[in-house]
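1. this one's structure only:
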């Protein structure tokens, strides 16, 4: 059924601006909606609806940075009938309102999150570990603790580090978290293109002051992963691709 899931992902990426439903997606691959929901979630880790939302908001991020369209126009272009609903969802999953996202530079986004996120209530713990790669030259990597398997919203703790290399996430509130890491490969003389590398480990339980060591291996972003939305992680929105 991987073919059906891949076809569904392609359809979402091509028709994200339309009012797609689970029934529409299931009809396109000629299976029941319940079967599609099961296999899609197993392959991608999220439901078709959540994947669609991530694709819509990724395109909204790109339009906010690359065009002068109003928030209302962008909202309509990416499939929302209500600007208010779009703004609430964007703010929840990106970590900034559409207006803030457009106005702030990437460095300002990080400073804003560092300054405005409330200090975690005690007790907290630490997450440490090592990032591994396949040997490709990388820019610095970002690592963060999130409350979702999707890379969205504002992390409870994050840091920049070298990849490969060690990382530390301080003052992570006790509880269950997903540790996400992202990096770009460096341009080379043979290619100016930068590949996006990602990794997710979790759920990870943080309890007490003893560091929780992890080994995380970055690998290229593939078609099964929903787009990255969190502004905190410093990844520029990428063009939509099948």
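-> That came through, no problem. Not measured: the values here are computed from a predicted model.
2. CA only for contacts and neighbour counts going forward, please
-> Fine.
3. could you measure from residue 54 over to residue 122?
-> Counting by C-alpha to C-alpha, to the nearest Å, the gap from residue 54 to residue 122 is 32 Å.
4. out of these two, which sits in the busier spot?
-> Neighbour comparison, residue 54 and residue 122: the larger count goes to residue 54, with 23 against 11 (by other C-alpha atoms under 10 Å).
5. A helix includes the more buried one, no?
-> Yes. According to DSSP: H, G, I helix; E, B strand; the rest coil, the state of residue 54 is that of a helix.
6. and residue 116, how many neighbours?
-> Neighbour count of residue 116, defined by other C-alpha under 10 Å: 8.
7. now do it against residue 94, distance only.
-> Taken as C-alpha to C-alpha, the span from residue 116 to residue 94 is 15 Å.
8. do residue 203 as well
-> Relative to residue 94, and taking C-alpha to C-alpha, residue 203 is found at 21 Å.
9. next, the one to line up against it:
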């Protein structure tokens, strides 16, 4: 069944601007839509609709950084008929409005010393939780055989790395991390970094590494440390949407 999901992901990445529906995708792999929904969610961790939205917004991020198109034109290019709906969804998923994302991303990448985007984003600071309702998440990061410097780790409310984290920190791999003052509840712990294989001398390109651990139940007492291993992104993972990492949006590719 995995090859059928991969075919559906290819269709999403190649035709994301079209009004694709669950029925369209299920028919493309000749499965009932309910069976397709279960199989797709099991392989990718998200529904086809959420994967499609992530791909659309990833392309919107790229267009905002690499073209002079206005927000309405970007919205139309990625398959939204309403600029208002696009702006709301983009803001929820990226943590900044399209206009803020373009302005702060360009400033962070072109300013003196090229400061990291995360440090230029006041909007990524989660609101302080109520007193007495927080816990912490600790763990160890691994990246076997890959050279990794900064790793962004955060507690997010879903399986897609999007929006504003409840708590985040920077760490190294291999190394320990701590997320402090995480509100009690259920969270997904996402880690993302850029890395390069030490044996790869083919150029300056660095691969995107990530890991997702969860759902994790956070309580006032610290739970058992998590053991998280980063690996290169593959076709099963939806694009990273949050602006927290400061990573440039990757080109869409099947």
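-> Everything's here; your move. These figures come from a predicted structure and were not determined experimentally.
10. tm score of chain vs chain?
-> Put the two chains on top of each other and the TM-score (TM-score structural alignment, normalised by the length of structure 1) is 0.95; 242 aligned residues with a C-alpha RMSD of 1.6 Å.
11. more neighbours, residue 203 and residue 94 of structure 1?
-> Taking other C-alpha under 10 Å, residue 203 of structure 1 and residue 94 do not tie; residue 94 has more neighbours (23 against 15).
12. which parts of structure 2 are strands?
-> Along structure 2, the segments classed as strands by DSSP state E run 134-142, 147-156, 167-171, 175-183, 185-196, 207-218, 226-229, 231-232.
13. by contact count, what packs against the fifth one?
-> When contacts are defined as 3 or more C-alpha pairs under 8 Å, 6 or more residues apart in numbering; DSSP states H and E, strand 185-196 of structure 2 sits against strand 147-156, strand 207-218.
14. would you mind finding the most buried of those strands?
-> Looking across those with neighbours counted as mean count of other C-alpha atoms under 10 Å, the highest average goes to strand 147-156: a mean of 22.
15. so where is it in structure 1?
-> Mapped onto structure 1 using TM-score structural alignment, strand 147-156 of structure 2 spans residues 137-146.
16. and the end-to-end length of the matching stretch?
-> Across stretch 137-146 of structure 1, first to last residue, C-alpha to C-alpha, it's 26 Å.
17. check stretch 154-161 of structure 2 too.
-> Start-to-end span of stretch 154-161 of structure 2 (C-alpha to C-alpha) is 9 Å.
18. ok, residues contacting stretch 2-17 of structure 1?
-> With contact meaning C-alpha atoms under 8 Å, 6 or more residues apart in numbering, stretch 2-17 of structure 1 is reached by 20, 25, 28-29, 36, 39-40, 43, 52, 55-56, 76-80, 223-224, 240-242.
19. compare the helices and strands packed on strand 185-196 of structure 2 and give me the one nearest residue 60 of structure 2.
-> Nearest to residue 60 of structure 2 among those is strand 207-218 (18.9 Å), distances taken as C-alpha to C-alpha.
20. tell me, the closest one lands on which residues of structure 1?
-> Counting by TM-score structural alignment, strand 207-218 of structure 2 sits on residues 195-206 of structure 1.
21. list of residues touching that stretch?
-> 124-127, 149, 172-185, 212, 216-221.
22. so what corresponds to residue 175 of structure 2 in structure 1?
-> By TM-score structural alignment, residue 175 of structure 2 lines up with residue 165.
23. excluding chain neighbours, what is closest to residue 156 of structure 2?
-> The shortest distance from residue 156 of structure 2 to any non-neighbouring residue, by C-alpha to C-alpha, 6 or more residues apart in numbering, is to residue 165 (4.8 Å).
24. test my guess that the one you found contacts residue 152.
-> No. Look at residue 165 of structure 2 against residue 152 with C-alpha atoms under 8 Å: they stay out of range, at 10.9 Å.
25. and residue 145 of structure 1, how far from residue 137 of structure 1?
-> Distance from residue 145 of structure 1 to residue 137 of structure 1, by C-alpha to C-alpha: 24 Å.
26. residue 193 of structure 2 contacts residue 152, doesn't it?
-> Yes. If you go by C-alpha under 8 Å, residue 193 of structure 2 and residue 152 touch, sitting 6.4 Å apart.
27. what residues of stretch 67-87 of structure 2 count as buried?
-> Residues 71, 74, 75, 77, 78, 79, 80, 86, 87 are the ones in stretch 67-87 of structure 2 that count as buried (16 or more other C-alpha atoms under 10 Å).
28. tell me who's in contact with the third one.
-> Residues counted as contacts of residue 75 of structure 2 (C-alpha under 8 Å, 6+ apart) are 60, 81, 82, 83, 86, 87.
29. hey, where'd the helices end up in structure 1?
-> 2-14, 22-29, 33-44, 48-66, 71-77, 83-94, 98-103, 106-116 (DSSP state H).
30. including distance to residue 235 of structure 1, could the ones you listed go into CSV?
-> CSV is the format used below for the helices of structure 1 (distance: least, C-alpha to C-alpha, whole Å):
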stretch, distance to residue 235 of structure 1
helix 2-14, 19
helix 22-29, 29
helix 33-44, 20
helix 48-66, 11
helix 71-77, 20
helix 83-94, 12
helix 98-103, 13
helix 106-116, 9
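31. nearest to residue 133 of structure 1, out of those?
-> With C-alpha to C-alpha, the closest approach to residue 133 of structure 1 among these belongs to helix 33-44: 21.9 Å.
32. give me the buried positions along that closest one.
-> 33, 36, 37, 39, 40, 41, 44.
33. mean per-residue distance, that helix versus structure 2.
-> With mean C-alpha distance after the TM-score superposition for structure 1, helix 33-44 of structure 1 departs from structure 2 by a mean of 1.0 Å once superposed.
34. how about the residue nearest to residue 156 of structure 2, what's its partner in structure 1?
-> So, by TM-score structural alignment, residue 165 of structure 2 is matched to residue 155.
35. and that match, how many neighbours does it have?
-> 27.
36. was I right about it contacting residue 146?
-> Yes. If you go by C-alpha under 8 Å, residue 155 of structure 1 and residue 146 touch, sitting 4.8 Å apart.
37. identify the contacts common to these two.
-> When C-alpha under 8 Å, 6+ apart defines a contact, no residue borders residue 155 of structure 1 and residue 146 alike.
38. just the buried ones from the contacts of stretch 195-206 of structure 1?
-> 124-127, 149, 172-174, 176-185, 212, 216-221.
39. wait, what's in contact with the spatially closest residue to residue 117 of structure 2 that is not a sequence neighbour?
-> Leaving aside its sequence neighbours, residue 117 of structure 2 sits nearest to residue 246 (C-alpha to C-alpha, 6+ apart; 4.3 Å). Shown in contact with residue 246 of structure 2 (C-alpha under 8 Å, 6+ apart): 105, 116, 117, 118.
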